[in-house]
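**Q** Provided below for reference: sequence and predicted model.
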Amino acid sequence: MLVGIDEAGRGPVIGPLVVGGVAVSDENCSELESLNLKDSKKYTRQKREELEEVILSLTECTYAEISASEIDSQRHKKTLNDIEVELFADVLLRFPQATKIIVDACDVNPVRFGEKICARSGVPSIISEHKADATYPIVSAASIIAKVQRDRRIDQLKEVYGDFGSGYCSDQKTIVFLRKYIKKEGGLPLIARSSWDTAKKLLEEYYQRPLDIFL
């Protein structure tokens, strides 16, 4: 059984980090490859959801996620890479029949990332590469599963907090939302990663502001 693992939501200042895992049998491997899958970011949301249905019909899928507040809590004692190692290992252990495992490395050192997952999960070997989601269809599938799940979780958060954009630091809509929230509440929402530099800078701006900055 071939297993691929990838994440979605490593960088955003708002929302969870999701790790997706996909396992395909030898019988369905060629059919999965025939889909010519790519990194989830190359597709529209509608296309990702269409592909998810096909992937689910051919494979076993799972995911693990960690909320923004839990990321902040763990980052007091762990790096983000260490948090991801634990999530990747958690997903991997749900596929005890795996014979080959490929992951999209989050660490600048892909070999180290794979070795840490092996140590955490007890599996003997893992293929860990940068851009694996663009090279291996099984990892592309995992990327799609993770991204679709994160999109759905973001939708749920927007039902509570309103439209905050994509949640990424480069999204001006996200920044405006956080500024307004900080102005109203005097702090960040629980869905924001307070350990992120972007969040820290917005708080600093607010508490050191001239009176008109957050108007």
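**A** Noted; the coordinates are in hand. Numbers count the residues shown, from 1 in each chain.
**Q** from here on, contacts and neighbour counts on C-alpha atoms
**A** Fine.
**Q** so the nearest residue to D72 once chain neighbours are set aside: helix, strand or coil?
**A** Computed as Cα to Cα, 6 or more residues apart in numbering, the closest residue to D72 that is not its neighbour in sequence is S195, at 5.6 Å. Recorded secondary structure, S195: coil (DSSP: H, G, I helix; E, B strand; the rest coil).
**Q** structure B:
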Amino acid sequence: EAQRDNLFKKIHEHDVGFIVDPLSAEGLSNDMLRVNRRNLNRISHDSAIGLISNVLKEGFKLREVFVDTVGKPEVYQKILREQFPTIPSIVVSKKADSIFPIVGAASICAKVIRDRMLSEWQFKEKLPTMNRSFGSGYPGDQATKDWLIGTMQHVFGYPTLVRYSWATATTLLQDAAPVHWSFEDIQAMEEINAHSRM
């Protein structure tokens, strides 16, 4: 983390401009679990499109865009090229943050901003087990697992800091209080889902 912060300072020293689009866990959960669901790839694509659009609206003339892929690179690249036909070169690649220094710099900016947002996070919920030892947020991190296990409330689940659509959270929530839906509730949801597909 300290190394990232130092690199972030160097980026600022060289007047490299950047913008971020912070996606909250609550917003991601809402998008991914609503009736008309949006998957994580689509959300990420829409975010990148929004960022590029904002740069163009500011009057910048982009000659090249480099993007780390979410999903299949060729599909993502096609989406971006169709959306921005005036940009001469759009490259979407796996491991772009390792291949293209500018993508690596963008990754550093995003992670530093994320870390700052987490350090300043204000919980809406007032549960007795709240602590700030989140870990990295990755499922392989024991500190993250410990935080998830220790923070889960068996009736209400997690605070809004946790993405409910995340498989790790979903698995842990199986140990929470079960929810029993009535037949009418299930039938109503099926009708809503069927109607939304038309």
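**A** Looks like it came in fine. For clarity, every value in this text was computed on a predicted model and none was experimentally measured.
**Q** please state their TM-score.
**A** After superposition, the two chains reach a TM-score (TM-score structural alignment, normalised by the length of the second structure) of 0.73; 162 aligned residues with a Cα RMSD of 2.0 Å.
**Q** buried stuff in stretch 167-177 of the second structure?
**A** Across stretch 167-177 of the second structure, burial judged by 16 or more other Cα atoms under 10 Å covers A169, L173.
**Q** what sits up against it?
**A** By Cα atoms under 8 Å, 6 or more residues apart in numbering, the residues outside stretch 167-177 of the second structure that reach it are P139, L148, I149, M152, Q153, H154, V155, G157, V162, R163, Y164.
**Q** related to what we said a few turns ago, identify the residues contacting the residue in the second structure that the residue nearest to D72 of the first structure lines up against.
**A** Counting by TM-score structural alignment, S195 of the first structure corresponds to S165 in the second structure. For S165 of the second structure, the contacting residues are L28, S29, M32, L33, by Cα under 8 Å, 6+ apart.
**Q** ok, now K158 of the first structure?
**A** Contact partners of K158 of the first structure, counting by Cα under 8 Å, 6+ apart, are F164.
**Q** and it, that's in a helix?
**A** Yes: under three-state DSSP, K158 of the first structure sits within a helix.
**Q** any idea how far R193 of the first structure is from it?
**A** Remark: distance between K158 of the first structure and R193 of the first structure (Cα to Cα, to the nearest Å) = 16 Å.
**Q** and V91 of the second structure, that's in a strand?
**A** Yes: counting by three-state DSSP, V91 of the second structure is found in a strand.
**Q** how many other residues sit next to Y158 of the second structure?
**A** Each residue near Y158 of the second structure was counted by other Cα atoms under 10 Å, and the total is 19.
**Q** again, but for S30 of the first structure
**A** S30 of the first structure: 11 surrounding residues under other Cα under 10 Å.
**Q** tell me which element the residue mapped onto L118 of the second structure from the first structure falls in.
**A** Counting by TM-score structural alignment, L118 of the second structure corresponds to I154 in the first structure. Element membership for I154 of the first structure, per DSSP states H and E: helix 137-161.
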